[in-house]
Every structure is written in structure tokens, then in C-alpha cells.
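Asks: Quick one, what's the 3D model for this:
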Amino acid sequence: MSNLDRQAVPAVCGGRGFVVAEPVRELLSPRRVQLGESTEVRRLLPNLGRRMVGAWCFVDHYGPDDIADEPGMQVPPHPHMGLQTVSWLKEGEVLHRDSTGSLQTIHPGELGLMTSGRAISHSEESPRPHARLLHGAQLWVALPDAHRHTDPHFEHHADLPTVTAPGLRATLILGGLDGARSPGTAYTPIVGADLELSRGADVRLPLDPDFEYAVLSMSGEAHVDGVPVLPGSMLYLGCGRTELPLRADADASVMLLGGEPFEEELIMFWNWIGRSQQEIEQARRDWMDGTRFGEVKGYDGAPLPAPELPALPLKSRRRVR
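Replies: Predicted coordinates for the structure are as follows:
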């Protein structure tokens, strides 16, 4: 799932100047965005109050939606550059196609990781037939300058490592946590993990004090460092933590997102991440001309046209507004 907003506006992010260097508890509310006819997402990043968490720069939470009599997810071919997309499902399945020729159905607990590098295009759809419920998260990771022009590629990892403790099962999606490491390719120091908390869980998760962190609630009600976090909201935690207290009075599921603060300043417009207005303008021309981003074969529908660029110049600025 990607940014299909036809009224897209540039987001400026990156740089260490506004990273919170000490532990905080900053609750972020989502913005509701309609994608297609049957899918609504809760967008947590970029947020009016915060643009990035480590290299994580885009977070959508969707579902659980009953799509038994609906087409479900239907995202036509669209382009990306300068980022990785992370597909994570709790329920349902998503069929991924891209311009490198990848064709993969992603199921709950499996990592779908697409590295756009210099240019890629892809589509995402609920297969036919599909499960009754659809629930998951779509996230982007900004690529650092040294790797943002790499060759595009797609990875699918069905067997991911786990970390367990009484009342906790953590699945490593990206990066490392407590000695476990995901097989997904990461280009910055980062962590993404799915945390399943069972009723009565009361644990402390080890963290890296050099990372900044946030917790996205997927289901149930978890208490994160004493703060109740409800599904579709995200708690920003800042840096300087060596552990994170987690408690659940009933079964709950959250995602831990973190990483070293991203030093580079970025411009994010629609589905592209660049460093200058000229890069974004060229990407738009290339997509509309049908060059550079390749072709997604097999999708039954036309590619998405890019939104118009704003009249004002695009400039990279700070991590928070």
C-alpha cells in the first residue's frame, strides 16, 4: 500500500536537529486516508508533529476490514524511488507485482520487502479469492544517499526470527533486537518488530539508547511505559532508553519501530524520496513518460497518474513541523 492521495503535498524530513535526545511519551494521532473504494488507512507518519523515527518515514495502519464481499486492496501500478517498502500483515493476504518481474503473495507473519533504489514500480491487490479479513501495516524506510541509487529488488522472507519472554513473542521484521536479526536487507541501523503480548504480560524489552523509538498499536490495548496505546495510534518514545516496560491486561499486538536518527535531510513527495526539487520533477516526468520505472505486468488496470507538483518550491527542512 502506498500514498494514493491525489492532493499530495511535499513532506520535508530528516536531520538530527529535532531528534528528542531523552525518553519521552508523545502520543501521535492518525490521519484517516481513503485508498480506493474499500480500504481506509490510518496514517501515522509523516505526522504534523513528527516526520521520522530513525529511517522509518511512512507508516499506514489498516483494518481489520471485512472484505468478504469486497474487492479488498486494489492499488494500481505506481512508482517509488529512494526508499524501501515493508509489507506486514496480521490477517489476510496481499499479492505483490513489480517491474523487476516479482510476483509474490504475502501472508501474515511474512516479510515483503521491496527496495526501490533508483526506480521501481509495483502494484498490490487482494488475490481472488481472498480471506474475509484484511489487517496490517505498510511502512517505508528512507534509503541513505550511499544506497539510494542501488538496483531495485524484492525480498520475501517467510521464516523470521523471534525473541520470547513470559507473555511476549517478538518477531523481527527488520534489523536486530536482543541478539536476533531479521534476514531482510537493511541499509541503516534500524529495528522493526511485531510484539504479541498475552493477557497479564508485564515485561521489559531491551533497547539501544542510541536509537529513537516509537510503538504502533495494532490490536488490543497495551500499556507502553505506563501509557495506554489504542489500535491505530502511535507512541513516540525518543532516545536514551535501555529498556521499555510493556504491560497488557488482555491480548494485544504492537509494532516496535526504531533506529539511529536519520542524518540526511529529505524531500518526500507522493511515492518518491529525493534530495532536491529537480530530482522530484525528473521522477514525475519519467513516470508520466513511461520511462525509468519499468512496467508492472499482469495487473488488470491502468497505472496511477502522478499528482501535480505544488507551485511553491520544494525544500528539505526539519524532522518535525
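Asks: drop to CA atoms for contacts and neighbour counts, all remaining ones
Replies: Will do.
Asks: So which elements touch the one helix or strand T105 maps to?
Replies: Assigned by DSSP states H and E, T105 belongs to strand 103-106. Other helices and strands packing on strand 103-106, by 3 or more CA pairs under 8 Å, 6 or more residues apart in numbering; DSSP states H and E, are strand 94-98.
Asks: Let's compare: structure for the following, please.
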Amino acid sequence: MSVTDPHPEELLLSPDAPHCADGARVEIITSRPVPLGGPRAMTVNRTLPQKQRSLIGAWCFLDHYGPDDVSATGGMDVAPHPHTGLQTVSWLFEGTITHHDSADNHAVVRPGEVNLMTAGAGICHSEVTTQATTTLHGVQLWTALPDADRHGPRRFDHYAPEPVLLDGARALVFLGSLLGSTSPVETFTPMVGAEIRLEPGASLSMDVDPTFEHGLLVDTGDIDLEGTPVAPTELAYTGVGETLLRIRNNGSTEARLLLIGGEPFGEEIIMWWNFIGRTYDEIEQYRTEWQDQGERFGITEGYIGRDPAGLTWLPAPELPNASMRPRRNPAPIARPEKRI
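Replies: Reported below is the predicted structural model:
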């Protein structure tokens, strides 16, 4: 998925985060609506990045969308666009999306199956809702690549995890390890990603890696984490040092959640539009190469937009005139008082 904001904000993200823990505290990160596309845009709820907290482990971007009536909004139609220095992680709850990229990977993204695209030094791709989709519902995430790996080759991974069945709960672990299940998909920093469903009135206690910070996104359900209510579209954050997370569904319908986590990312990064780099000069170079349709990003073949008169590729916005300033990520400790 692309950031299609006409004036994307520039972010310099840094760790500023000593290893520490301060009990089972929960910080709530609220989402902000962002239109994805043109006049009939589908609205997504963005929880990462935010001024409040920019990274959870290497997870640096989280868009939550739907359930979206494709007949009303047109669904997702993102023409070929570039990425550098990151991995895109696509996870659907409902509907299907076609994926084409410049590494000649062509796939259909389906519910319950993770599709992970590694941009490395540069890639471009397109994403379009399939004709058969009437409702689109899911999440799009990015993870930042560490400096040692960000200039590497393009890659695409697909994995359909087997469900972990528990008393009153069901989990699909698509990255990392959780609840006795381990994903074979390679990541470049230690992390975890899982969809969790809780039956009405059910509780789940999960052993978690104490070196990880975690985020729990609520899609549906009347949920509390460690006794703190978490509303749909909100992301509940817990810092490092925790060994157990307790979730409860207080509602009368099934709840669906997304758990992400990882070791605090110990590098400064700049995010602007669809690029992750380390300096303003790098971002400027990426933009120039994309505008010039340079070799770095290659060519995406197979894109068929829903609008015959639509763009065949997404041009980059203008760079800001102001210099990029550091945005320090808080220490990996939950701050309940920071709920905004």
C-alpha cells in the first residue's frame, strides 16, 4: 500500500529508548482517519506512525481499513508506486487484492494469508481490489529494515499459518513466535505478528518475549488489555519487560485483534512518502530516481486499474522546503497518561 497523502509529513525516528520495564501498564494510541486515493477514496485508520509513538519494534506503519463497501468507495486501487528500506506486510480479514511488483511477483492476497514484500534497495508494486470483492477489510503494515540489510535484494514471501486453537480463542501467527506457533517467514529484526479471535466472554493469557514491546490493535469486540479498555481502531501499547499479556472479551460477539511486537528498533530512520532512508539526501535521491523512472525501482507489469483513465504510476509529491527534524520515539515503556 502506498502513502498517497499529497503533502506527506517527514519523520526522523530514533530509539531514545533504554531497556526498562515498569509493570503491566497500557498506553492507548488512537487512530486518525486518512483517505487512501482520490475523490471516492477509501478511508483508513492510521495508528502508526504518530507523534505519540512512531515505532513498535521495527513496525513503523499500520493502516487499518474496513469493512469497506467496495461498490460505494471503489475499494483499493493503488497504481505502481515505490518503496525503499522496508518490508510491506499485507493481512486481510475479508476480500481479496491483486499484487504485482517489479521483482515479477504476482499474487492474490487472501484473508488469513500473509504477503510480505521486501523492498531492499528499491521496488515498486501495485495493489487493486479484485472484481469479486464486495467488502474489503484488513490491515497494511510496514517494518523498517536495519541498515545492514536495507540495500539488499527484493523479495516476496507468502505464508498461510495453521490456526492455534485455545480455550475460547483462536490465533494465526504469521510472523515470529507466539502461543507455541512459529512462522517460517524471515524477518530482519526479531518481531511477532498474529491475528487473535476471542469468543464472547473469553479471556486469553499469553506468554510474551520480555525483550519485545507490543501493540494490540482492536478490530472488533469489547476488549480490555490488562484491565484497560481498548476500543475498536485503537492500538494498546505495552513496553519491554512484560512476560504475560492478559486480554478479555467483555462483549456478546466474537472479538478480532491484531498483535504486533518486536525488539526496540535501535536506529534512526527517516520516513517520507513511501521511502525509508537515513538522511534527507537519500530521500531526495530516491524521489529523483522514481520521478525519472530509474533502474532502482524497476517496472511493475500486470497492473490494471479500476479506472481506465486513471494513473499508470504514482508520481511523488514535492519534498518539503523545511529541513527534517528528529522525532524521538519514547522509551519502550507504556505511558497510560499519554492517551490522546
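Asks: Give me the range in the second structure that the strand holding T105 of the first structure lines up against.
Replies: Counterpart in the second structure of strand 103-106 of the first structure, with TM-score structural alignment as the criterion, is residues 106-109.
Asks: sorry, back to before: show me what the strand holding T105 of the first structure is in contact with.
Replies: S87, L89, E93, V94, L95, H96, R97, G112, H156 (CA atoms under 8 Å, 6 or more residues apart in numbering).
Asks: So M288 of the first structure, which state does it fall into?
Replies: helix (DSSP: H, G, I helix; E, B strand; the rest coil).
Asks: And it, how far from G82 of the first structure?
Replies: Separation of M288 of the first structure from G82 of the first structure (CA to CA, to the nearest Å): 18 Å.
Asks: Which stretches in the stretch 1-150 of the second structure count as helices?
Replies: 70-73 (DSSP state H, counting those that start in this stretch).
Asks: coming back round to it: give me the mean deviation of the strand holding T105 of the first structure from the second structure.
Replies: Strand 103-106 of the first structure differs from its equivalent in the second structure by a mean of 0.8 Å after superposition (mean CA distance after the TM-score superposition for the first structure).
Asks: since we're on the nearest residue to L35 of the first structure once chain neighbours are set aside, how many residues are nearby?
Replies: For L35 of the first structure, the nearest residue in space outside its immediate sequence neighbours is L4; the separation is 6.4 Å by CA to CA, 6 or more residues apart in numbering. By other CA atoms under 10 Å, the residues close to L4 of the first structure number 20.
Asks: Then A17 of the second structure?
Replies: Number of residues near A17 of the second structure (other CA under 10 Å) recorded here: 15.
Asks: which residues does it contact?
Replies: Under the contact definition (CA under 8 Å, 6+ apart), the residues listed for A17 of the second structure are P264, N329, P330, A331, P332.
Asks: So among those, which aligned pairs are also touching in the first structure?
Replies: On the basis of both residues aligned by TM-score structural alignment, their matches' CA atoms under 8 Å, what survives of the contacts of A17 of the second structure in the first structure is N329.
Asks: most neighbours, which of the contacts of A17 of the second structure?
Replies: Highest neighbour count within the contacts of A17 of the second structure, by other CA under 10 Å: P332, with 30 neighbours.
Asks: quick one: which of M288 and G82 of the first structure has more around it?
Replies: Set side by side, M288 of the first structure and G82 give different neighbour counts by other CA under 10 Å, the larger being at G82 (28 against 14).
Asks: The more buried one -> the second structure?
Replies: In the superposition onto the second structure, G82 of the first structure corresponds to G85 when matched by TM-score structural alignment.
Asks: Give me the neighbour count for the spatially closest residue to that match that is not a sequence neighbour.
Replies: Once flanking residues are discounted, G85 of the second structure sits nearest to R150: 4.7 Å by CA to CA, 6+ apart. The criterion is other CA under 10 Å. On that basis, R150 of the second structure has 22 neighbouring residues.
Asks: And R150 of the second structure, what's its match in the first structure?
Replies: If you follow R150 of the second structure across to the first structure using TM-score structural alignment, you land on R148.
Asks: My guess is its match contacts T115. True?
Replies: No. Using CA atoms under 8 Å as the test, R148 of the first structure is too far from T115 to be in contact (9.0 Å).
Asks: quick one: common contacting residues for those two?
Replies: L83.
Asks: For the spatially most central residue of the second structure, list the residues it contacts.
Replies: Computing the C-alpha centroid of the second structure and ranking residues by CA atoms, centre = their mean puts L141 first, at 1.4 Å. For L141 of the second structure, the contacting residues are W59, C60, F61, L62, D63, T88, V89, S90, by CA under 8 Å, 6+ apart.
Asks: which non-adjacent residue is nearest it?
Replies: Excluding the flanking residues, the one nearest L141 of the second structure by CA to CA, 6+ apart is L62, at 4.5 Å.
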